[in-house]
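Asker: What follows is a predicted structure for the sequence shown.
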Amino acid sequence: MSEAKFRTLARKVRNQIELGHYKESSKLPTHRALAKEYGTTPMTAAKAYQLLAEQGHIESHVGRGSFVKKDASLKHVIRSRHDQNEWNFSILQPCLGEHLDSLNTELKDCFSNINDPALFGYIEETGDRTHKDAGKTWMSHYGLDIDEPEQVLLTNGAQHALSTLIQCYSEPGDNIAVEALTYPGILSIIQSLGRHSIEVEMDDKGMCPKALKKACREQAPAVVIVIPSHQNPTTITMPKARREALAKVINKEQLWLIEDDLYAFLNDEKIEPICNLSKDRGFYVSSLSKAISPGIRCGYIKTPTSQTERLASFIRTSIWLTAPLMFEFASRLIQSKKAFEYASLQKRIAESRQKIAADVLNEFTLTSQASSYHIWLTLPDGLQARDFVTVAKDKGLIISSGQFFSHTQGESSVRLSLMAIADENRFVEGLNALKSLLQDSVRT
């Protein structure tokens, strides 16, 4: 069987799905019918369906056939719009109620005092050295080793950083190793760029080194992406020993590492990043979105010394440079230490919210950490995440199905963000509504 044939067929079926020829939740043709329609064999059709299932476009059931999956695009996973009639437990962001006035004052003060004309024009080398130095200060504060500010490259947030790195260090058709449950933004980037995600087994300490080694030998991924702190969605923070073990595999197998460490500020103490242990292969990604505000689209990549110019050139080619004015604001927050004060405040709020959630939802199975922004909730026996999320939405509860975080897992779990609802009374009200819905679902 030609690999090209089944991949070509899969692409044609996916195009038909995207064009609306095959509707959401509709049943797809049988293997034999699809093969007849496209002039190929049932075995090729079966292989094409298998690939589409692995990529998350369809789902197959023995005896029932194959069906188009419901839309799992980011707009359905994450709801950022605030509605006074809803409780948004979907999006992971800082709790903006506490420091919004202070942040607004800082922003006004910054932009009323900018007198450097260079910030209004083009800046060479993909960003001002002062802004790179601020990024160095931010990441170093949480344990990253950086020799020179020139190793810091600026991006329009972490999502842009991830997309840039995947494009620069892999080719269409390449395999990208990810945690078995991971942030849907990563899966979306991989899919949209024509790469394939490989789900690597996890345990209670994070990605398993032996499983990564096996994936390298069997599927030869070009890149591995890891979220080492307060992992999204499981909340796992890798201990030092696990990070060391992963670094050994990455170094031996000559993988490119993308360490997505946006939540390092929530750790109780510094934990050495994997990139410190894999300096020649690791790219460390950070931003201010989770610690301060998503509206500050300021991301940072710490690069291996040997890769700085290559990646800088790629960024320069694609966007020329990030917005200097926003990085000036971010840099002033970092230099004045305000950024670290805001981050510490968010950590305290997260700790308080975790205690409240643990108390309200104490009869259910939760995976969390004392300062995580979210909770991974295992649904009671008999409940399916997709069905429960739909019922919850009808009650005004916006939550994220576990199936959005994996092509093969998460059917019985949901992720709950604890920070998007700014008002604490409203937050508690929402948790109690969720508790009641869970109890009612069990009874019925």
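Answerer: Thanks, I have it.

Asker: When you work out contacts or count neighbours from here on, use the C-alpha atoms and nothing else.
Answerer: OK.

Asker: what residues are up against the closest residue to Leu51 other than its chain neighbours?
Answerer: Using Cα to Cα, 6 or more residues apart in numbering and skipping the chain neighbours, the partner closest in space to Leu51 is Ala10 (7.0 Å). Going by Cα atoms under 8 Å, 6 or more residues apart in numbering, Ala10 touches 48-49, 51-52.

Asker: here comes the other one, which I'd like you to weigh against the first:
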Amino acid sequence: MLRRPAYLSLADQYARAIGEGHLPAGTRLPPQRKLADDLGLSVQTVSRAYDELIRRGLIVGEVGRGSFVLPAGAENSPPYLAERPGELIDLSILKPVTDRMHVERFREGLHWIADNLTGAAALSFRPNSVLPRHRQIAADWLRRGGIDTAPDCITIADGATSAITTAVMSAVPPGGTLAAAALTHHLLMPLCKYLGLHLEALPIDDDGILPEALDALARKGNLRAVYMQPAAINPMAIMTGENRRAALAEIARRHDLLIVENDMLNQMIVDRPPTMAALAPERTLHINGFTKTTLPGLRIAWLVSPPRLAAGTANRHLVTNWMATPAMVELLSHWILDGTVDQLIEWQREALGIRHRIAREVLGAGAFRAHPQSLHVWLELPPGRDEEEFVAQARQRGVAIASGRAFRLGERDRREAVRIALGSTGTEELRHGLTLVAETLGSNAEPLLPLV
């Protein structure tokens, strides 16, 4: 028996059935139109109920397949270890390669801040009083990467997470739909839940999001934007080619969709194709940062907005973050002007080349997916191997890696896989950790016995 409002009552009943185990993970819910006919409800009422279940993190929608029950606690499963792993070799957290040099550079940078920090940066509460010069430096840097934007269209944020949150809030209103690749940023799912957004999974191939899938979803209505990671920062380290990017940009233009582009590796990528911001500047919110290409402590990212969205984007950043930390903005700008950022990026590129060579030597050149400048490799498991059990078995051997589950929006075309970070430890530890992964691959796929 449904109470009013009917959509909320229906959602509550489904939530209760999921919570009590009557609808286990992976269960496909009835098509919305069929359920509406069976219950004598409107399709809009059922659609609102499903949207509410998505908002609660209980189900996920998949393009062309329907809606499915998520595993319990799915949003609370980060791909990395939340704390230092003790004796474990930690290949679970995505970090740039670092050594003692980075600590020394950062110390030198902080000394420079101490000697050169302006009164405005130390004392002002007004972003527009502190950051105009830094926005101009950002615009000049972005222009080197093919993105021509005005300084007033740049929001400076404390890292990529802040920029992604601001961009998604600016692109999709509450109750709207955001689409993303079936394997995507692990924080996008809880973010959409908290913002009350409907998140749809788009199928992918070796070149990224399938244009025909985006077109089909857009034709259904309510889709407002698509989130993209086209340049090797995505879980499979795919580098989407220029033709595919152009096709996706044209579909977005045809359906008046906004694009949220996460481009955190930006100029570290050699011979990268034009960004979505260059191909469709009138509709792309572009995120460009430095924690993955220089050093983790430089937590600054730039969010580039189309002119028509710039004021709204700035307002949403004010509401959620107010302003980036001025001292770090000062340091980034100084390091851009004196060439330090370019030096750190070149160092990182060379260091990753060594790490990828080690991965090929230990795991085999064709055993995984990667890009020469990616911070990780994506290892698909042999048939019959379960990724959660594989992660647990590897951890018993002494190495932590990330399960593919944390990045997966749905179960369509699922292939068991793990992500292995290359920059989170020293080269010898990396070699040993990859050897432990290889040994786990070569061992029998026997389930772990419960500890008693």
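Answerer: Right, received. Where do you want to start? Here the structure is a predicted model, which is why all the values come from computation and not from measurement.

Asker: Quantitatively, what TM-score do the chains reach?
Answerer: Once the chains are laid over each other, their TM-score by TM-score structural alignment, normalised by the length of structure 1 reads 0.85; 421 aligned residues with a Cα RMSD of 3.3 Å.

Asker: could the contacts of Ala10 of structure 1 be laid out in TSV, adding secondary structure?
Answerer: Output for the contacts of Ala10 of structure 1, formatted as TSV (DSSP: H, G, I helix; E, B strand; the rest coil):
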residue	secondary structure
Ala48	helix
Tyr49	helix
Leu51	helix
Leu52	helix
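
Asker: Alignment lookup: Ala370 of structure 1 to structure 2.
Answerer: Residue pairing (TM-score structural alignment): Ala370 of structure 1 is matched to Pro372 of structure 2.

Asker: May I ask you to confirm that that match is in contact with Ile354?
Answerer: No: applying Cα atoms under 8 Å, one finds Pro372 of structure 2 not in contact with Ile354, separated by 9.9 Å.

Asker: So which of the two has more stuff around it?
Answerer: Between Pro372 of structure 2 and Ile354, Pro372 has the larger neighbour count (other Cα atoms under 10 Å), namely 19 against 13.

Asker: roughly how far apart are the closest residue to that one other than its chain neighbours and His432 of structure 2?
Answerer: Leaving out its chain neighbours, the residue that sits closest to Pro372 of structure 2 by Cα to Cα, 6+ apart is Gly353, at 6.5 Å. Gly353 of structure 2 sits 18 Å away from His432 of structure 2, going by Cα to Cα, to the nearest Å.

Asker: ok, now which ones touch Lys240 of structure 1?
Answerer: 271-272.

Asker: what does stretch 348-358 of structure 2 correspond to over in structure 1?
Answerer: Counting by TM-score structural alignment, stretch 348-358 of structure 2 corresponds to 346-356 in structure 1.

Asker: now stretch 173-186 of structure 2
Answerer: Using TM-score structural alignment, stretch 173-186 of structure 2 pairs with 171-184 in structure 1.

Asker: now the matching stretch, how far from the chain's geometric center?
Answerer: For stretch 171-184 of structure 1, the separation from the chain centroid amounts to 11 Å (computed by Cα atoms, centre = their mean, to the nearest Å).

Asker: Kindly check the end-to-end length of that stretch for me.
Answerer: For stretch 171-184 of structure 1, the end-to-end distance is 20 Å (Cα to Cα).

Asker: average distance between the longest helix anywhere in structure 2 and structure 1?
Answerer: Using DSSP state H, we find that the single longest helix of structure 2 is helix 340-363. Comparison of helix 340-363 of structure 2 with structure 1 after fitting gives an average deviation of 1.1 Å (mean Cα distance after the TM-score superposition for structure 1).

Asker: Tell me the buried residues in that helix?
Answerer: For helix 340-363 of structure 2, burial by neighbour count (16 or more other Cα atoms under 10 Å) applies to 340-342, 344-349, 351-353, 355-356, 358-359, 362-363.

Asker: Downstream of it, the next helix or strand is which one?
Answerer: Reading on from helix 340-363 of structure 2 to the C-terminus, the next helix or strand found by DSSP states H and E is strand 376-380.

Asker: Past that following strand, which element shows up next along the chain?
Answerer: Using DSSP H and E, the first helix or strand after strand 376-380 of structure 2 is helix 387-397.

Asker: Over in structure 1, find the residue span that following helix aligns onto.
Answerer: Helix 387-397 of structure 2 maps onto residues 385-395 of structure 1, going by TM-score structural alignment.

Asker: repeat for stretch 206-215 of structure 2
Answerer: Counting by TM-score structural alignment, stretch 206-215 of structure 2 corresponds to 204-213 in structure 1.

Asker: what's in contact with that stretch?
Answerer: 177, 179-180, 200-202, 226, 228, 236-239, 242, 245-246, 249, 253.
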